[in-house]
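>>> turn this into a model:
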Amino acid sequence: MSDTPLKDFPVVVTFPVHWGDMDAYGHVNNVRSFTWFESARIAYMVRVGLVGPSAAGADKTVGGGIGPILANTHADYVRPVVFPANLVVGARVTRVGTSSITFEHVVAGADDGVVYTRGGSIVVTLRYATHEKVPVPQAIRAAIEQLEGRSAGG
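Just a heads-up that it's a prediction; the model follows:
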C-alpha cells in the first residue's frame, strides 16, 4: 500500500460495495461510512488488545470490564461511492489522551486509491460496571505505539 492514501494506516480492512448499500440517489448511503469506520476501528482495537477475547478488560466482573465506548465520530464526504466497487478502509491512532483514543479513518478505492471519505472518531476507556472513565491502560498505550511505529513518548 505504499502508493495509496492508506500507506500510513497500520490497520486496513477491505469491503465490497453491495447493491443494497445504495440509496435512492444511486450512490452508497453516507451512513455506510460509519459502519466501515467502525469495522476498521474494531479491527484496530482487537490488534492492540482493547477488545476481543484477549482484551485487558475482558473480565466483566467487578474490577474488570474496562473497554471502549464511542464518544464522537465524524465524516467528510469527498465523493460518492457507487456500485460496483471494492473499498479499503484504514484506521490509525493520532492521539492517546488520559482516557481517550483519537482515530483517523479513510475510505478509498481498493483498485485505484481514490479517496471517498475521510473522518475520525474518539473512543473513551470506560469501566462498564460503574460507567466511569478510566485511564487508557498502559499495555494498550504501548501496543498502540508499537503498531503505529512510534516510540513510547512521542
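
>>> could you use CA atoms for every contact and neighbour count after this?
Will do.

>>> how about Ser151: what's its closest non-neighbour residue?
In space, and not counting its chain neighbours, Ser151 is closest to Glu145: 6.2 Å by CA to CA, 6 or more residues apart in numbering.

>>> which stretch of helix or strand covers Pro135?
Here Pro135 is covered by no helix or strand, with elements defined by DSSP states H and E.

>>> how many other residues sit next to it?
14 (other CA atoms under 10 Å).

>>> compare with the first, here's sequence two:
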Amino acid sequence: MVCAMLSEFPVTVEQPVVWGEIDANGHVNNIWYFRYVENARVELYRRIGKYDESVAGGVTIVVASTSCRFKSPLGFGDIVATGVKIDVIGVDRFLTSYQVVRKSDGAVAAEAEAELVCFDPVRRIKAEIPAPLRQRLEALCVSAS
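Got it, this is the predicted structure:
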C-alpha cells in the first residue's frame, strides 16, 4: 500500500514515531512533520551528491521556503514513510514536494513543499545550479519524463 502511495516519489525514507515526538494531545506534534520532510530532503541531497558538490564547487543548497498541510494524525509506534520528488528545476533553484505516509494503512499524514536555492556561502549570494548537480536533479525530476 505504501509503495503505491509513494510510487511517484523517487526518494523515500522510513522512520518510526518515537515517544518524544508525541504532544499533550497524544499525537505527533506538527514540528516533527518538518523533521520527517527534512530527513527525506537529506537523503535526496545524498543521492544527488550535494555534499560532494558543496566541497568541490563551493555552492550549497538552502531552504528558501517550506510549507506543510497536515492530513492525518500520527501516533507513538507508527512507522512513517516520507517521499520526496523534484517538481521544477530553475536556473538557481528547484521545487520539491513531499508526502508523509503512515505505513500501517497507507494514510497520507501530511503533504509538504519546499523551494531550495543554490547559494554561494563565501559571496553570500544565490548561485546557478552547478551542471553536475543539475544533471542528477534532472534524472530524478518528475517532469523530465
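
>>> could you get me the TM-score between them?
The TM-score (TM-score structural alignment, normalised by the length of structure 2) is 0.92; 145 aligned residues with a CA RMSD of 1.8 Å.

>>> for the residue nearest to Ser151 of structure 1, helix, strand, or coil?
For Glu145 of structure 1, the assignment made with DSSP: H, G, I helix; E, B strand; the rest coil gives helix.

>>> do you know how far it is from His74 of structure 1?
24 Å (CA to CA, to the nearest Å).

>>> higher neighbour count, the two?
In terms of neighbours (other CA under 10 Å), Glu145 is the more surrounded of Glu145 of structure 1 and His74; the figures are 18 against 15.

>>> for the residue sitting nearest the centre point of structure 1, give me its contacts.
Centroid-nearest residue in structure 1: Arg41, 2.0 Å away (criterion: CA atoms, centre = their mean). The contact partners of Arg41 of structure 1, by CA atoms under 8 Å, 6 or more residues apart in numbering, come to 91, 103.

>>> let's see that with 6 Å instead.
Contact analysis of Arg41 of structure 1 by CA atoms under 6 Å, 6 or more residues apart in numbering lists Ala91.

>>> give me the mean distance between the stretch of helix or strand it belongs to and structure 2.
Arg41 of structure 1 belongs to helix 32-48 when assigned by DSSP H and E. Following the fit onto structure 2, the mean deviation recorded for helix 32-48 of structure 1 is 0.7 Å by mean CA distance after the TM-score superposition for structure 1.

>>> heading C-terminal from that helix, find the next helix or strand.
Assigned by DSSP H and E, the successor of helix 32-48 of structure 1 is strand 66-77.

>>> so what angle separates the directions of the very next helix or strand once past that next one and helix 32-48?
Remark: after strand 66-77 of structure 1, the chain's next helix or strand is strand 86-96, criterion DSSP H and E. Interaxial angle of strand 86-96 of structure 1 relative to helix 32-48 (axes from the mean of the first three to the mean of the last three CA atoms, to 10 degrees): 60 degrees.

>>> now do strand 86-96 of structure 1: distance to the chain's middle.
Strand 86-96 of structure 1 sits 5 Å away from the centroid of its parent chain (CA atoms, centre = their mean, to the nearest Å).

>>> just the element for Ala142 of structure 1, please.
If you go by DSSP H and E, Ala142 of structure 1 is part of helix 138-148.
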